[in-house]
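Colleague: mind folding the following:
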Amino acid sequence: MADGEYSFSLTTFSPTGKLVQIEYALNRVSSSSPALGIRAKNGVIIATEKKSPNELIEENSIFKIQQISEHIGIVYAGMPGDFRVLLKRARKEAIRYSLQYGSEILVKELVKIIASIVQEFTQTGKDYQNNMSFLEKRYNKDIEIEDAIHTAILTLKESYEGVLNEKNIEIGVAYDNKPFKILTQNEIKDYLIEIE
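Modeller: Alright, predicted model coming up:
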């Protein structure tokens, strides 16, 4: 029997001992563009490359960073369809929590809910090792948001094939006690100019 006959479940092994669904997920993530997050002294930033999977999709219609609630954002690497399902669930949970408790959901609480849906070991992607070592060299616990943005851009530049510009990168910023914000192309362009 072919592996395809065993790809309907995360917990069904093929005769060769493989979890085929997990292999599919790992292959997709390893071929996708990197997504990263940096915790700064005064907030958090998330960043990713934004490239079209094929010529028939316009780049300005791709959004890899989305807002979940007023203070929480999310970034993905992998399949857009999977991301949309998780984004919808995260938004529902944030609304449910807000209605039930009268305050915004804590990031830690939301992560627990979403992590129960996602397999943790599918979270490493293309150039993971290189990007991690690059980040480890430049990160310190006292980093400020502005420096974290520069570090994220430099990290994405390390693995990007081509010229990184404001059209093929997305950055989201969550300052302490301020709403989550996705940077505009003009704001990203200013940061790109600063690091050159």
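Colleague: hey, let's count contacts and neighbours off CA atoms from now on
Modeller: Will do.
Colleague: what's the helix or strand for K108?
Modeller: helix 107-115 (DSSP states H and E).
Colleague: check which helices and strands that helix sits against.
Modeller: Where contact means 3 or more Cα pairs under 8 Å, 6 or more residues apart in numbering; DSSP states H and E, helix 107-115 is packed against helix 80-101.
Colleague: by contact count, what packs against the helix it packs on?
Modeller: strand 65-69, helix 107-115.
Colleague: thinking again about what came up before, just the buried positions in the helix holding K108, please.
Modeller: L110 (16 or more other Cα atoms under 10 Å).
Colleague: stretch 94-103 now?
Modeller: For stretch 94-103, using 16+ other Cα under 10 Å, the buried residues are 94-95, 97.
Colleague: do stretch 162-171 as well
Modeller: For stretch 162-171, by 16+ other Cα under 10 Å, it's 164-171.
Colleague: chain center to it, what's the gap?
Modeller: 15 Å (Cα atoms, centre = their mean, to the nearest Å).
Colleague: for D127, which non-adjacent residue is closest in space?
Modeller: With Cα to Cα, 6 or more residues apart in numbering as the criterion, D127 has its nearest non-adjacent residue at 6.6 Å, and that residue is S159.
Colleague: residues in contact with the one you found?
Modeller: 127, 130-131 (Cα atoms under 8 Å, 6 or more residues apart in numbering).
Colleague: and if you look at H150?
Modeller: 191-192, 195.
Colleague: please narrow those to those residing in helices.
Modeller: 191-192, 195 (DSSP state H).
Colleague: from these, pick the one nearest S32.
Modeller: L192 (22.4 Å; Cα to Cα).
Colleague: picking up where we left off before, could you turn the buried ones of the contacts of H150 into a ChimeraX selection?
Modeller: Of these, the buried ones go into a single ChimeraX selection, burial set by 16+ other Cα under 10 Å:
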select :191,192
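Colleague: Throw the contacts of H150 into a markdown table and include distance to V85, thanks.
Modeller: Shown next, in a markdown table, are the contacts of H150 (distance: Cα to Cα, whole Å):
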| residue | distance to V85 |
| --- | --- |
| Y191 | 32 |
| L192 | 32 |
| I195 | 36 |
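Colleague: please generate a structure for the following sequence too, so the two can be compared:
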Amino acid sequence: MYSSDIDETNRYCYNLCTFNPFGEVKQVDYANTCAMKGEPAVGIVTLDGVVLGTQKRLKLKYAIGESVEKVKEIGPTMGITFSGLFPDFRIITKLYRKTIAEFSLVHDHPLPVHCLMRSVSTSMQELTQSTGVRPFGLSLLLAGFSDNRGQLYFMDAAGSNSAYKACAIGRHMHERTIFLEKKYRKRMDAEDGVSLAVQALMLRSPRGLSADQMEVAVVEDYGMYRIDEETIAKYM
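Modeller: Here you go, the predicted structure:
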């Protein structure tokens, strides 16, 4: 490619809502790259509900792991985790909770998980067509329990979404995805799911990873509960 061609392409790199000559919206690609470089997270559907797990990087030796929550409860039977920018995750969490609250004011039944997923993914997609803003620099895993079963959804920075039985996001996501495809079983209970989530997070992880640098939770029909460090350490 000649330098003139490169200059022509770069003209589109900072214009969010414009395709470049190769059919790319580069800011969306950059946002997805940011998510893929983030700390890994996994979601696994079990017979009892959905397991969400993630790593959390503690940059300082005496940082307190409990002060960082990367798995959030956003509704009575819903949870969410991410890979990418933590500040963007805080905004997304507020958006989820606002959507749930608005629905509960009008209806006398909980918001279905797939409806919440579509609402928020639409908001994420709108940022890819607006000037003066940027896409969220993260990927999301939304877990919920409705229709008497666990449900898991993946969303990327562009607002694309898919339902999964098991999914990995973040750094080395392809290796973790292959691992989950080999190890996942349809008749797994919550304990099996927690074990598999920890094993997947350990894959390609840095040396010295400890239990307080992992966060694992289970979303079931009566709510979300967190797995303690002793249990996590047992599966490491």
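Colleague: filter the contacts of S159 of structure 1 down to the buried ones.
Modeller: Among the contacts of S159 of structure 1, the ones that count as buried (16+ other Cα under 10 Å) are 127, 131.
Colleague: for L110 of structure 1, state which of the contacts of S159 of structure 1 is nearest.
Modeller: N131 (25.8 Å).
Colleague: what does I46 of structure 1 correspond to in structure 2?
Modeller: Correspondence of I46 of structure 1 to structure 2, assessed by TM-score structural alignment: L52.
Colleague: okay, now its match: neighbour count?
Modeller: 34 (other Cα atoms under 10 Å).
Colleague: helix or strand for the closest residue in space to it that isn't next to it in sequence, which one?
Modeller: By the measure of Cα to Cα, 6+ apart, the closest residue to L52 of structure 2 outside its immediate chain neighbours is G43, 4.6 Å from it. Using DSSP H and E, G43 of structure 2 maps to strand 41-45.
Colleague: picking up where we left off before, and of the ones in helices among the contacts of H150 of structure 1, the nearest to E109 of structure 1?
Modeller: For these, the nearest to E109 of structure 1 is Y191 (32.2 Å; Cα to Cα).
Colleague: measure that closest one to I95 of structure 1 for me?
Modeller: To I95 of structure 1, Y191 of structure 1 is 33 Å away according to Cα to Cα, to the nearest Å.
Colleague: how about the residue nearest the centre of structure 2, secondary structure?
Modeller: Central residue check for structure 2 by Cα atoms, centre = their mean: the C-alpha nearest the mean position is that of L140, 2.5 Å away. Secondary structure of L140 of structure 2, reduced to three states by DSSP: H, G, I helix; E, B strand; the rest coil: strand.
Colleague: hey, where'd the helices end up in structure 1?
Modeller: Counting by DSSP H, the helices of structure 1 are 20-31, 80-101, 107-115, 128-138, 145-159, 185-195.
Colleague: need the winner for burial among those helices.
Modeller: helix 145-159 (a mean of 19; mean count of other Cα atoms under 10 Å).
Colleague: give me the stretch of structure 2 that that helix matches.
Modeller: So helix 145-159 of structure 1 sits over residues 190-204 in structure 2, by TM-score structural alignment.
Colleague: gap between that stretch and the chain center?
Modeller: That offset, for stretch 190-204 of structure 2, works out to 16 Å (Cα atoms, centre = their mean).
Colleague: try stretch 59-68 of structure 1
Modeller: 11 Å.
Colleague: OK, contacts around K186 of structure 2?
Modeller: K186 of structure 2 touches 46-47, counting by Cα under 8 Å, 6+ apart.
Colleague: what's E229 of structure 2 aligned with over in structure 1?
Modeller: Using TM-score structural alignment, E229 of structure 2 pairs with I188 in structure 1.
Colleague: I figured that match hits E166, correct?
Modeller: Yes. Using Cα atoms under 8 Å, I188 of structure 1 is in contact with E166, at 5.4 Å.
Colleague: now V45 of structure 2: how far from A163 of structure 2?
Modeller: 10 Å.
Colleague: compare neighbour counts for those two and give me the winner.
Modeller: Shown here are V45 of structure 2 and A163; by other Cα under 10 Å, V45 has more neighbours (30 against 16).
Colleague: please report how far the nearest residue in space to E220 of structure 2 that is not next to it in sequence lies from L152 of structure 2.
Modeller: Excluding the flanking residues, the one nearest E220 of structure 2 by Cα to Cα, 6+ apart is G49, at 4.6 Å. As judged by Cα to Cα, G49 of structure 2 and L152 of structure 2 stand 9 Å apart.
Colleague: could you name every residue contacting both of these two?
Modeller: G144.
Colleague: about what we covered before: for the residue nearest to the centre of structure 2, give me its contacts.
Modeller: Contacts of L140 of structure 2 (Cα under 8 Å, 6+ apart): 80-83, 154-156, 169.
Colleague: and A35 of structure 2? What does it align with in structure 1?
Modeller: So A35 of structure 2 corresponds to V29, using TM-score structural alignment.
Colleague: cheers, nothing more for now.
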